[in-house]
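>>> here are the coordinates; sequence isn't available:
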């Protein structure tokens, strides 16, 4: 059962209480990073404010065990949940409404086992301005969805540099392999470069690592400005990411002033490199996205990384943190190791940037 589990973690997140279902539904794209379709979305509320948000394909929710979803919800620390069922065809279907009542009953029981209460359930046809919602239990409450782009959380996401996608598939395209034939063709070049780098590393490990980190920073800026990389540069980067000291140093770029450029490079490598090197780029991308509060991109990147390497320790650790609703400020502390390693290598990293505080 694949669950998108995120928390509204924007650094400029406003103090906004959701007192209207139409406003809460409108905020979902800003939190998930895309407009949910055919979905069950579970939202935790803490003193009226949105906490953890979990999304599950509606087909899976209707035919599956909801205990894992409830377990993830319990990690949020909230005791009150709201369910939003997104179904374009079923929102006005009486028979479907009964199915959704049964779904909410099952969800209520699963949450209750963890001491949580499902305080409301809403069905909505589409998550956009003018979409219509009504309560699942037939209470008579109904209304229009407010404009998602006018949501305070959407404004906060834009301030944080997050892009909002029309659908989940558009977000997945950020990390999808662009050309499998080209990726496969890179394997000989990577292996050849690995032999050359091994000789350089044996002669001067710190010098080799320093050159790799400096090259990654420079190429990140090049890619961010619209430049492309040839097979030689891609092979060199793939080999550099297999060096633990280099890779751990590069995690620090996620909290530096050059974070956007580095993230552009990791995304390019994720779409271009073959396995197993691709996994390292995906984890760097996930860490960068997580550090700036983009849970959806972090989650998709970790999912892909663990498919390629189920035993990847950093990917597993970050995935556990994300599923446990650990906030970005805690994850950013891991970057301290990168700055320490950079000092040992003699590399000057971009200075740490300040992250905004939550408005009060």
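That came through, no problem. Given the structure is predicted, the values throughout are model-derived calculations rather than measurements.
>>> alpha carbons only for contacts and neighbour counts from here, please
Will do.
>>> ok, the nearest residue to residue 106 once chain neighbours are set aside - contacts?
With C-alpha to C-alpha, 6 or more residues apart in numbering as the criterion, residue 106 has its nearest non-adjacent residue at 7.4 Å, and that residue is residue 66. Going by C-alpha atoms under 8 Å, 6 or more residues apart in numbering, residue 66 touches 106, 107, 110.
>>> try it against this one:
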């Protein structure tokens, strides 16, 4: 299984680790790069190869932006080359690899390390340096597996910690701040992040299956009304938006898997209404501003809808949930939700667009573009 974890770019001045930028901590040493992985990926990686990409800014070549991070199982490292091919190479500064395995002397680790060392494009080696560590935890020893430029340690100012060291504090990494702010922790395993968006109760999924045909019919009627009688369409859409304000205010990430339909919706009529607005793109876009204004209530609604419906309703719910997650700086979780949306509806336009923006390291742009699109759609409905 392979996975990309597109992240926004954090500010990291290359020549001064003590500046005011909040993420400079990450670039102080390999120890801090490794410690950033759980917060950035949304889970604690194991038996994994992680790639960390750095870029300079076009208007400020002394400042490094960190991201995106790519991951693959140790046995699937050849697919990392395809992932890297998606990266815009303009202003690319470096790519570092971290091999995480509890059996560091295994033949699989040796093979993965060698594949990484040989990974190259038309410009030469892709991986600047690679470290091995048994787990990402405070104080765990790491060691250098290879480096392509013998002068790299001095260039980065890491002479004392380049060849070996111990992982820095994971909880102190800036990548953990959004989790702390939201009262949650990264998952223990990558699989857990994907299962977060699976149905929790069979009865809830069955209930939504029964509602879905009515929701799709109602969505088609609302889409027609948007063209012929927009003021009539507004009434139902506004009622759907109001549900975010009255929904339970819960954590954006439902770590306890405690959210069920009965906790979030008062009736099947409300479920049908919200689902109907999620059947079509233009209807869906009307929900964005209210979802961002009430992120916790919106998260509860969108997660329960995304978990229990299928098709376009699920995909659109997960996309809006991802936008809310971005607003809370939970970028890794947003990326997982978008990939689940694309799995549900292959080629889903919004999930693909948002993933492309995140891969380019511009996750924050998602919020401005989404708000603007929502306002434009409401304007078409009469302001």
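In hand now; what should we look at? Everything quoted here is computed from the prediction, not taken from an experiment.
>>> And the TM-score between these chains?
The TM-score (TM-score structural alignment, normalised by the length of the first structure) is 0.80; 339 aligned residues with a C-alpha RMSD of 3.3 Å.
>>> And the residue nearest to residue 106 of the first structure, how far from residue 99 of the first structure?
Residue 66 of the first structure sits 15 Å away from residue 99 of the first structure when distances are taken as C-alpha to C-alpha, to the nearest Å.
>>> next one: residue 161 of the first structure
The value you get for residue 161 of the first structure to residue 99 of the first structure, if C-alpha to C-alpha is used, is 39 Å.
>>> hey, where'd the strands end up in the first structure?
Taking DSSP state E, the strands of the first structure run over residues 3-6, 39-46, 49-57, 80-86, 117-124, 132-135, 142-144.
>>> could these be laid out in a markdown table, adding mean neighbour count and distance to residue 340 of the first structure?
Shown next, in a markdown table, are these (neighbours: other C-alpha atoms under 10 Å; distance: least, C-alpha to C-alpha, whole Å):
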| stretch | mean neighbour count | distance to residue 340 of the first structure |
| --- | --- | --- |
| strand 3-6 | 22 | 30 |
| strand 39-46 | 23 | 37 |
| strand 49-57 | 22 | 33 |
| strand 80-86 | 25 | 42 |
| strand 117-124 | 21 | 45 |
| strand 132-135 | 22 | 52 |
| strand 142-144 | 17 | 52 |
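>>> can you put those in CSV and add distance to residue 198 of the first structure?
Converted to CSV, the strands of the first structure look like this (distance: least, C-alpha to C-alpha, whole Å):
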stretch, distance to residue 198 of the first structure
strand 3-6, 40
strand 39-46, 49
strand 49-57, 45
strand 80-86, 53
strand 117-124, 57
strand 132-135, 61
strand 142-144, 62
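>>> Select, out of those strands, the one closest to residue 183 of the first structure.
When these are compared by C-alpha to C-alpha, strand 3-6 sits nearest residue 183 of the first structure, at 27.7 Å.
>>> Packing partners of that closest one?
helix 21-32, strand 49-57, helix 295-308, helix 313-323 (3 or more C-alpha pairs under 8 Å, 6 or more residues apart in numbering; DSSP states H and E).
>>> 6 Å - rerun?
Counting contacts by 3 or more C-alpha pairs under 6 Å, 6 or more residues apart in numbering; DSSP states H and E, strand 3-6 of the first structure is packed against strand 49-57.
>>> Quick check: the strand it packs on compared with the second structure, mean distance?
Its matched residues in the second structure lie on average 2.3 Å from strand 49-57 of the first structure after superposition (mean C-alpha distance after the TM-score superposition for the first structure).
>>> Tell me which stretches of the stretch 51-200 of the first structure form helices.
58-63, 67-74, 94-112, 152-159, 168-172, 180-203 (DSSP state H, counting those that start in this stretch).
>>> Switch the ones you listed over to TSV; also include mean neighbour count.
As requested, these are arranged in TSV below (neighbours: other C-alpha atoms under 10 Å):
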stretch	mean neighbour count
helix 58-63	15
helix 67-74	20
helix 94-112	17
helix 152-159	20
helix 168-172	15
helix 180-203	15
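>>> Could I get those in a markdown table, plus columns for distance to residue 2 of the first structure?
Shown next, in a markdown table, are the helices of the stretch 51-200 of the first structure (distance: least, C-alpha to C-alpha, whole Å):
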| stretch | distance to residue 2 of the first structure |
| --- | --- |
| helix 58-63 | 8 |
| helix 67-74 | 10 |
| helix 94-112 | 16 |
| helix 152-159 | 24 |
| helix 168-172 | 13 |
| helix 180-203 | 25 |
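>>> Determine which of these approaches residue 340 of the first structure most closely.
Short answer: helix 180-203, nearest of the helices of the stretch 51-200 of the first structure by C-alpha to C-alpha, at 19.9 Å.
>>> coming back round to it: for residue 130 of the first structure, which of the helices of the stretch 51-200 of the first structure is the nearest?
So among the helices of the stretch 51-200 of the first structure, helix 152-159 is nearest, using C-alpha to C-alpha, at 17.0 Å.
>>> so what does the closest one touch, helix or strand wise?
Against helix 152-159 of the first structure (3+ C-alpha pairs under 6 Å, 6+ apart) you get no helix or strand.
>>> what's the average per-residue distance for it once overlaid on the second structure?
Following the fit onto the second structure, the mean deviation recorded for helix 152-159 of the first structure is 3.5 Å by mean C-alpha distance after the TM-score superposition for the first structure.
>>> ok, back up a step: kindly state which of the helices of the stretch 51-200 of the first structure is positioned closest to residue 254 of the first structure.
helix 152-159 (17.1 Å).
>>> roughly how far apart are residue 325 of the second structure and residue 367 of the second structure?
Distance from residue 325 of the second structure to residue 367 of the second structure, by C-alpha to C-alpha: 10 Å.
>>> more neighbours, those two?
Applying other C-alpha atoms under 10 Å to residue 325 of the second structure and residue 367 shows that residue 325 carries more neighbours, namely 24 against 17.
>>> nearest residue to the aligned partner of the more buried one in the first structure other than its sequence neighbours?
Matched across to the first structure, residue 325 of the second structure falls on residue 289, judged by TM-score structural alignment. Distances taken as C-alpha to C-alpha, 6+ apart put residue 298 closest to residue 289 of the first structure, at 5.3 Å, once the chain neighbours are dropped.
>>> now do residue 2 of the second structure
residue 72 (4.2 Å).
>>> which residues sit in contact with that neighbour?
2, 3, 48, 49 (C-alpha atoms under 6 Å, 6 or more residues apart in numbering).
>>> again, 8 Å this time
1, 2, 3, 4, 48, 49, 50, 79, 80.
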